[in-house]
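Asker: Got a sequence here, can you model it:
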Amino acid sequence: MNSIKVTMLGESLERQGGIVSVQKLILEETTSDIQIKHIATLPNGSTVHKVLVFLQAISLLFWNLLNRKADVIHIHVSSRGSAFRHSITTLIGWLFQKPVIIHAHSSDFHVFYSKLPQLLKQWLSWSFGKSTRFIVLSDSWKKYYIENLGLNLEQVIVLPNSVRIPPEVPHRIDSKQIFFLFLGRIGERKGAFDLIKAFASIPAVEQSRAKLVMAGDGDVEQARSLIQSLNLVEYITVLDWVNQEERDDLLTKADVFVLPSYNEGLPMALLEAMSWGLAVITTAVGGIPEVVTHDQNGLLVNPGNIQQLSEAMKSLIADENLRMSLGNNARVRVKNLDINSYLTSLRGIYTAVIN
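Answerer: You can find the predicted model right below:
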C-alpha cells in the first residue's frame, strides 16, 4: 500500500501552546504509512516576518500541489488572523481539487466570530465550507460550527485531542504539602489571576499546607506583581514556559492540576494532567465537560467564581481520599485518548477523503 502524502499547515513548531503540542504529537508519533510535510504559516517574531513566512508557506503549498506531493491538505486553524490566513489556504487546496481537512483548535472562536461584520462572517462560512472534512475537539464545538458556519453534519468530525499516556504514575500518598499546578498561558482567559486570588482567600491553616506553581508565557510579570501584593511569594512560584521534560517533572511532583479557564477548545495541558493521574479543578467550558465529570474525575467550578475555586482547593487540601479517587478516575477517563487510537482515527479520515 502506498503511503498517504499529507501537507500539514499550522503554527511554527518553535512556538508554544496547545496547537503546537498537537502538531508535534502527530509528527513524532505518526506511522510510516503516512508521510507528513509540515509547513509553518505563523512564526514567532515581528509582523513583517510573519507576513513573509505566510507568503513563503503559500508558495510551498503551491509547489507541493503542482508537483503532486500532496494527497491531502491538513490545516490547523485557530481564530482571528489564523482563520483568515487559512481561509486562503483552504481555497487554494479546493481550487486544486485536493481534499482539505480543517482542524479547528480555537478556544474562543465563538467570541471572535460574533464580533465580525456580516461580510467577513459570510467569507469564513463560505471558505471553510469548501473543506472536505472539518475536525472539531468536542460535540459542543461540532454543534456550534454547524449552526453558525452552516457546515454539513457529515462534514464535521469530532476528534478530541490526544496524549501520551505515561506507563506509570506516582502514588501521591501522605503529601505533607499539597502541590497545585497550573500550566498554560498566564492571563485572564485561562483564569490565572483568579487562581492567585483564590489561593489568597484560603484560610491560613490550609494555606500553610499548600503551594502553587504556575508555568507558562503571557502576563508573567503581572502575575508575579499580584502575588507580591497579596504577600504570597512564600507560597506561589511563577515559572516561564517549560519544556516537555520540565513539564513532566512538574506533573510527577504535583498533587492537583488547576485550570480555571473562561474559554477552551479541549486543553492539552488538562488531558496531560489527567493522564498523570492528577486530581483536576477546572471549568465547564468548551469540550471540558465532555471529559471531566464533577465529583467523579475532577471538580468543576464556574469561570470567574473565586470563592468556588477557593473552596475546591480547600477540599483537596483536606481530603486525600478525594484527591486520590479523582486522580485515579481521571487517568482511566483519558486512556481512550491515547495517541495510537488517535492516529488510527486520523488515518481513517485521511483514507476516507482521498478514496
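
Asker: okay, CA-based contacts and neighbour counts for the rest of this
Answerer: Fine.

Asker: nearest residue to Gln165 other than its sequence neighbours?
Answerer: Careful, residue 165 is Ile; it's not Gln. Nearest non-adjacent residue to Ile165, counting by CA to CA, 6 or more residues apart in numbering: Ser275, 5.5 Å away.

Asker: From what I see, that neighbour and Asp338 are in contact.
Answerer: No. Ser275 is not in contact with Asp338 according to CA atoms under 8 Å; the separation is 9.2 Å.

Asker: Between the two, tell me which one has more neighbours.
Answerer: Using other CA atoms under 10 Å as the criterion, Ser275 and Asp338 rank with Ser275 on top: 28 against 16.

Asker: Return every residue with contacts to both of Ser275 and Asp338.
Answerer: Any residue near both Ser275 and Asp338 by CA atoms under 8 Å, 6 or more residues apart in numbering counts here, and that gives 163-165.

Asker: thinking again about what came up before, so who does the residue nearest to Ile165 touch?
Answerer: Residues counted as contacts of Ser275 (CA under 8 Å, 6+ apart) are 163-166, 330-332, 334-335.

Asker: For Arg224, state which of the shared contacts of Ser275 and Asp338 is nearest.
Answerer: Distance ranking of the shared contacts of Ser275 and Asp338 against Arg224, using CA to CA, places Val163 first at 30.3 Å.

Asker: That closest one and Lys335, how far apart?
Answerer: 9 Å (CA to CA, to the nearest Å).

Asker: If you count surrounding residues, which of these two has more?
Answerer: Comparing Val163 with Lys335 by neighbour count (other CA under 10 Å), the higher total belongs to Val163, at 25 against 18.

Asker: after the helix of greatest length in the chain comes which helix or strand?
Answerer: Identified as the longest helix of the chain according to DSSP state H is helix 47-66. Scanning forward in sequence from helix 47-66, with DSSP states H and E defining helices and strands, the next element found is strand 72-77.

Asker: Following up with a second sequence; could you model it the same way so I can compare the two?
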Amino acid sequence: MVKNFVPRAELVSVSERNVAFVGRLSEEKGPDTFVAIAQHFPERQFHIYGSGPLESSLQQQAGDNIQFHGHQSNMNNVWSSVDLLLITSRYEGLPMAALEAMSRGIPVISFELGELPNVIDSGSNGWIASDHKEMVSILNEWFTLSDSKRAQIKYQAQQTIELNYSTEVVIPTMLDIYGITG
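Answerer: Predicted coordinates for the structure are as follows:
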C-alpha cells in the first residue's frame, strides 16, 4: 500500500491559539461537532475554512467566536494563522488536511478515524479523542500547555510527517513498487 504524502513545509509559528476546521461543510465531515465544541470556549477563536451544504445552518448556530472563511483554493497562506486543527469527521481515510497541517507543525486533535491513529501518537504529536467530551477536555489541555510543551508537540507533528509521509520518503517507495529506477 502506498501512503498519502505531502511536501516538506516550514514550521508555523502562531502566537494566538487559533483552532481550525478545514474541509467540506457536509454531514460526514462533522462541522456541526466543531461548532458544538467551539461553544465550550467562547473566549477562544475558532475558524472554519470550507464551504458546503451545511454552511448557512452552521452560521446560524455559531457563536461570535467562530469565523467562517469560505472555500479556500489554496491553503498555503492560511496555515500560517492556524495553531491547532480539529478533525471532527464521522468517518475518514487519511485526511490530507491532517498531513498538511502536521507537516507545518500544526498538531491535530481527531476522533479515532481511518489511518489517523497510526499517524497521531496521542500527547506526543497530536491527540486522538474517543468522543466529543474527550475532545473538549484535550482542547482545554492544549490551551493551558506551556509554550515549550506546545513547541515540542508541534516539532513532533512535523517530524512525523517528514519521516513517514513526506515526498522524500514516499516517492522512492512508489518508484520501487512500479519498478522505476532513476
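
Asker: What TM-score do the two superposed chains give?
Answerer: The TM-score (TM-score structural alignment, normalised by the length of the second structure) is 0.89; 177 aligned residues with a CA RMSD of 1.7 Å.

Asker: Helices of the second structure, residue ranges please.
Answerer: Ranges of helices within the second structure are 31-38, 55-61, 96-103, 116-119, 132-144, 147-164, 167-177, based on DSSP H.

Asker: post-alignment, the second one versus the first structure, mean distance?
Answerer: Read it as helix 55-61 of the second structure. When the first structure is superposed, helix 55-61 of the second structure averages 1.5 Å from its matched positions, counting by mean CA distance after the TM-score superposition for the first structure.

Asker: What range does that helix cover in the first structure?
Answerer: Counting by TM-score structural alignment, helix 55-61 of the second structure pairs with residues 220-226 of the first structure.

Asker: Repeat that for the third one.
Answerer: Residues 268-275 of the first structure are matched to helix 96-103 of the second structure when aligned by TM-score structural alignment.

Asker: Any idea how far that stretch is from the middle of the chain?
Answerer: Relative to the centre of its chain, stretch 268-275 of the first structure is centred 9 Å away, using CA atoms, centre = their mean, to the nearest Å.

Asker: swap in stretch 128-140 of the second structure?
Answerer: Its chain's C-alpha centre and that of stretch 128-140 of the second structure lie 14 Å apart, by CA atoms, centre = their mean.

Asker: can you list contacts of it?
Answerer: 33, 37, 40, 109-112, 116-117, 120-122, 127.

Asker: Mind putting the shared contacts of Ser275 and Asp338 of the first structure into a markdown table with distance to Ala210 of the first structure?
Answerer: A markdown table is the format used below for those (distance: CA to CA, whole Å):
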| residue | distance to Ala210 of the first structure |
| --- | --- |
| Val163 | 28 |
| Arg164 | 28 |
| Ile165 | 27 |
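
Asker: which stretches of the stretch 1-150 of the first structure form helices?
Answerer: Assignment of helices within the stretch 1-150 of the first structure using DSSP state H, counting those that start in this stretch yields the ranges 18-29, 47-66, 81-95, 109-114, 118-128, 139-149.

Asker: For Glu188 of the first structure, which of these is the nearest?
Answerer: With respect to Glu188 of the first structure, and counting by CA to CA, the nearest of these is helix 109-114 at 14.6 Å.

Asker: Could you list the buried residues of the closest one?
Answerer: Using 16 or more other CA atoms under 10 Å as the burial criterion, the residues of helix 109-114 of the first structure that qualify are 109, 113.

Asker: Same check on stretch 67-77 of the second structure?
Answerer: Applying a neighbour-count criterion of 16+ other CA under 10 Å, one finds 68, 70-71 buried in stretch 67-77 of the second structure.

Asker: Turn those residues into a markdown table, including distance to Val78 of the second structure.
Answerer: Output for the buried residues of stretch 67-77 of the second structure, formatted as a markdown table (distance: CA to CA, whole Å):
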| residue | distance to Val78 of the second structure |
| --- | --- |
| Phe68 | 13 |
| Gly70 | 12 |
| His71 | 11 |
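
Asker: mind listing which of those residues are in strands?
Answerer: Applying DSSP state E to the buried residues of stretch 67-77 of the second structure, the entries found in strands are 68, 70.

Asker: Now do the same contact list for the residue sitting nearest the centre point of the first structure.
Answerer: With distances taken as CA atoms, centre = their mean, Pro267 lies nearest the centre of the first structure, 3.3 Å away. With contact set as CA under 8 Å, 6+ apart, Pro267 of the first structure has these partners: 18, 161, 288.

Asker: Show me how to select, in PyMOL, the buried members of these.
Answerer: Isolation of the buried members of these (16+ other CA under 10 Å) is achieved in PyMOL through the command below:
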select buried, resi 18+161+288
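
Asker: how near is Pro157 of the first structure to Ile146 of the first structure?
Answerer: Actually, residue 157 of the first structure is Ile. It isn't Pro. 11 Å.

Asker: This completes my enquiry, with thanks.
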